[in-house]
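Q: Pasting the sequence and the predicted coordinates here, then a few questions.
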Amino acid sequence: MTVRQVRFFFVDVFAARPLTGNPLALVPDADGLEESAMKALAREFHQSETTFVLRPTRDDARWRLRSFTPAGFEVGGAGHNALGAWLWLADAGRVDDGDHVQQIGDELLPVTVSRRPDGIHVAMTQGSPRVSEPVADAPAVAEALGIGASAIDAELAVRVGSTGVPHLLVPVHGAEVVDAVRPDARALLSVLRAAGAEGCYVYSIDSRGDAGEGTDADAYARFFNPTVGIVEDPATGTAAGPLAAHLVRAGRLPDGADVRIDQGHALERPSRLVVNVAGDAVTLRGSGVVSGEGLMRL
């Protein structure tokens, strides 16, 4: 029997130290792996996403990324899956500081890597933001989340937002309501399908909550995605991007602002996501640490 050794790493994304932020399993040099093996490895690692780094199929890209959930769903968008991959690439000396292009699916998206005294930082341009009109059945959304309909902020309204992956953006009155959310996975799945969304980002612009009093965040959030088998995610770049764009378009923050979002506190994985919104340009920024490595024997 032939045994193949596959090297892997764990990267804690949107984190200043190990065992915080959003953990990502990462497999470099994955060109020889079939899709079935990628899905099996994602199931074995059992992180919200496992990212595989491959040679690009487009001449104008530096690297191509594919990411899978433990349930075997392939996910796109430039979120923690991609940011963690570029953190590792920079840490491993595979890329220099400066501007690069990544290939995710058929999309080519800019990436900027910079090394600073406090570590490696990555900035990624997401797709142009799209935010829907208010979702009609807000009471059904509230029921699926285990909160009262009056807890939803009707002024900001429940909407579907996307910078690459559509998510349901649910504003509620107060960070304590965010902490109190207890989703019914089956009901939430039905709501998401009806809205044409993949995941659900529950947020409050009162950012205290479990993040602690006096935080300087602009929003406090939690993310649930039963459509791809994620019970709760500690940091979700593909949701933070459209939320930031929505808050700027709604006039809650000025155009050109850095929008700071705290997430992951309910999972004891505190995360800080920073999104800059300037017109239709949405840029996700973050740091992190490579926290582990090993070999899988296939």
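A: Looks like it arrived, so ask away.
Q: CA only for contacts and neighbour counts going forward, please
A: Fine.
Q: check contacts around Ala40.
A: Gly72 (CA atoms under 8 Å, 6 or more residues apart in numbering).
Q: residue boundaries of the strands in the stretch 1-150 of the chain?
A: 5-13, 22-27, 50-54, 63-68, 74-75, 98-104, 107-116, 119-125, 130-131 (DSSP state E, counting those that start in this stretch).
Q: Second structure follows, compare the two:
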Amino acid sequence: MPSTRFFWVDVFAQSPLTGNPLALIPDADGLTVEQMVAIAREFNQSETTFLVTPTSDAADYRLRSFTPDGSEVLGAGHNAMGAWIWLSSSGRLPPQRTAFIQQIGSDLLPVRIDAGTVTMQQSPPRFLRRVLEREPLATALGLALTDLDSALSTEVVSTGAEHLMVALSSRGAVDRVVPESAALKQLLADSGAEGCYVYSIEPGADGADAYTRFFNPTVGIAEDPATGTAAGPLTAVLVRDGHAGEGQPVRILQGNSLGRPSILTVLVDGDRVELSGSGLIVAEGTLHL
């Protein structure tokens, strides 16, 4: 019976069983896309990542990531972060090198590894469109209209994946979100976004610059504990609007509501968007196919 190894990585985690879990298949050249989709459905995590041979000579590794419903993820978030956390501890990377290139879709994106911390470059920020109708948004999130932050915009932004950034008035409002999935899915479709990132910049004892949650009914993710492809766009908005310093690291706390606190660090300097994080390999096994 054909078999392949898999690993379980807790991404953006400070300790085991926190952060965002990722299933990783490191030697996936022999798998068909149909098998990759079936494996992602089997693991039933927000994303499962497969390492395959690059189609570009400039890339060190090519990553393909799928959600449980078979959607391919083309941004560089926890799906890619987990792969490089595993690579950095697997002995597969040249010991003297710290800089690499990953291929995701047609994008070639730099990766840097330093003392266990992985830093990945995302695509330049694109500020795409604003959502002006606030009452349907509040209803879709299970909130009162006053829970939305009237001083900050609601807009679709991308650093590789298009997500809707929704500013809320407090951390308490972020915790109170209970999405109505069908309504939120329709609102995201109408605005041309994939997922919804709610956030507050209210200060907390944890020192985070933003307190967040992520919902993506578009691809069957009820809630994600750490979303790198949304943290990049959020930081771009905060820098643009003067709520964070250009070229300064921004700490984002996500996953508290799921009992999986995750710390994501993002730096935006002009068109340069860098996502940093660490994690742990917590399990491994064999798939018999």
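A: Now that the structure is in, tell me what you want to look at. On a predicted model such as this, the values are computed, not experimentally measured, just so you know.
Q: Quick one: closest of the strands of the stretch 1-150 of structure 1 to Arg186 of structure 1.
A: strand 74-75 (20.6 Å; CA to CA).
Q: residues in structure 2 matched by the closest one, start to end?
A: Aligned by TM-score structural alignment, strand 74-75 of structure 1 falls on residues 72-73 of structure 2.
Q: Mind checking the strands of the stretch 1-150 of structure 1 for the one nearest to Ala257 of structure 1?
A: Using CA to CA, those put strand 119-125 closest to Ala257 of structure 1, at 14.8 Å.
Q: who touches that closest one?
A: 78, 83, 86-87, 90-91, 109-115, 281-288.
Q: Serialize the strands of the stretch 1-150 of structure 1 to JSON lines and add fields for mean neighbour count.
A: What follows is the strands of the stretch 1-150 of structure 1, written out as JSON lines (neighbours: other CA atoms under 10 Å):
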{"stretch": "strand 5-13", "mean neighbour count": "22"}
{"stretch": "strand 22-27", "mean neighbour count": "26"}
{"stretch": "strand 50-54", "mean neighbour count": "24"}
{"stretch": "strand 63-68", "mean neighbour count": "23"}
{"stretch": "strand 74-75", "mean neighbour count": "18"}
{"stretch": "strand 98-104", "mean neighbour count": "18"}
{"stretch": "strand 107-116", "mean neighbour count": "17"}
{"stretch": "strand 119-125", "mean neighbour count": "21"}
{"stretch": "strand 130-131", "mean neighbour count": "18"}
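Q: any chance of the ones you listed in CSV, plus distance to Ala42 of structure 1?
A: Converted to CSV, the strands of the stretch 1-150 of structure 1 look like this (distance: least, CA to CA, whole Å):
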stretch, distance to Ala42 of structure 1
strand 5-13, 11
strand 22-27, 8
strand 50-54, 5
strand 63-68, 6
strand 74-75, 10
strand 98-104, 17
strand 107-116, 22
strand 119-125, 24
strand 130-131, 30
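Q: now for the ones you listed, which one comes closest to Asp206 of structure 1?
A: Once the strands of the stretch 1-150 of structure 1 are compared by CA to CA, strand 130-131 is nearest, at 21.3 Å.
Q: equivalent range in structure 2 for the closest one?
A: Residue span in structure 2 matched to strand 130-131 of structure 1, by TM-score structural alignment: 126-127.
Q: quick one: that stretch to structure 1 mean distance?
A: When structure 1 is superposed, stretch 126-127 of structure 2 averages 1.6 Å from its matched positions, counting by mean CA distance after the TM-score superposition for structure 1.
Q: what residue of structure 2 takes the place of Ser271 of structure 1?
A: Looking across to structure 2 (by TM-score structural alignment), Ser271 of structure 1 lines up with Ser262.
Q: And the residue nearest to its match when sequence neighbours are not counted, how far from His78 of structure 2?
A: Sequence neighbours aside, Gly19 is the residue nearest to Ser262 of structure 2 in space, at 4.5 Å (criterion: CA to CA, 6 or more residues apart in numbering). Plainly put, Gly19 of structure 2 is 10 Å away from His78 of structure 2 if you go by CA to CA, to the nearest Å.
Q: intersection of neighbour lists for these two?
A: Val11, Phe12, Ala226.
Q: what do we get in structure 1 for the first one?
A: Counting by TM-score structural alignment, Val11 of structure 2 lines up with Val13 in structure 1.
Q: My guess is that match contacts Gly286. True?
A: Yes - using CA atoms under 8 Å, Val13 of structure 1 is in contact with Gly286, at 7.4 Å.
Q: between those two, what contacts are shared?
A: Each of Leu83 lies in contact with both Val13 of structure 1 and Gly286 under the rule CA under 8 Å, 6+ apart.
Q: What about Gly294 of structure 1, how many residues nearby?
A: Counted with other CA atoms under 10 Å, residues neighbouring Gly294 of structure 1 total 10.
Q: Using the three-state scheme, assign it.
A: strand (DSSP: H, G, I helix; E, B strand; the rest coil).
Q: Run through the residues that contact it.
A: Gly294 of structure 1 sits in contact with Arg7, Phe8, Phe9, where contact means CA under 8 Å, 6+ apart.
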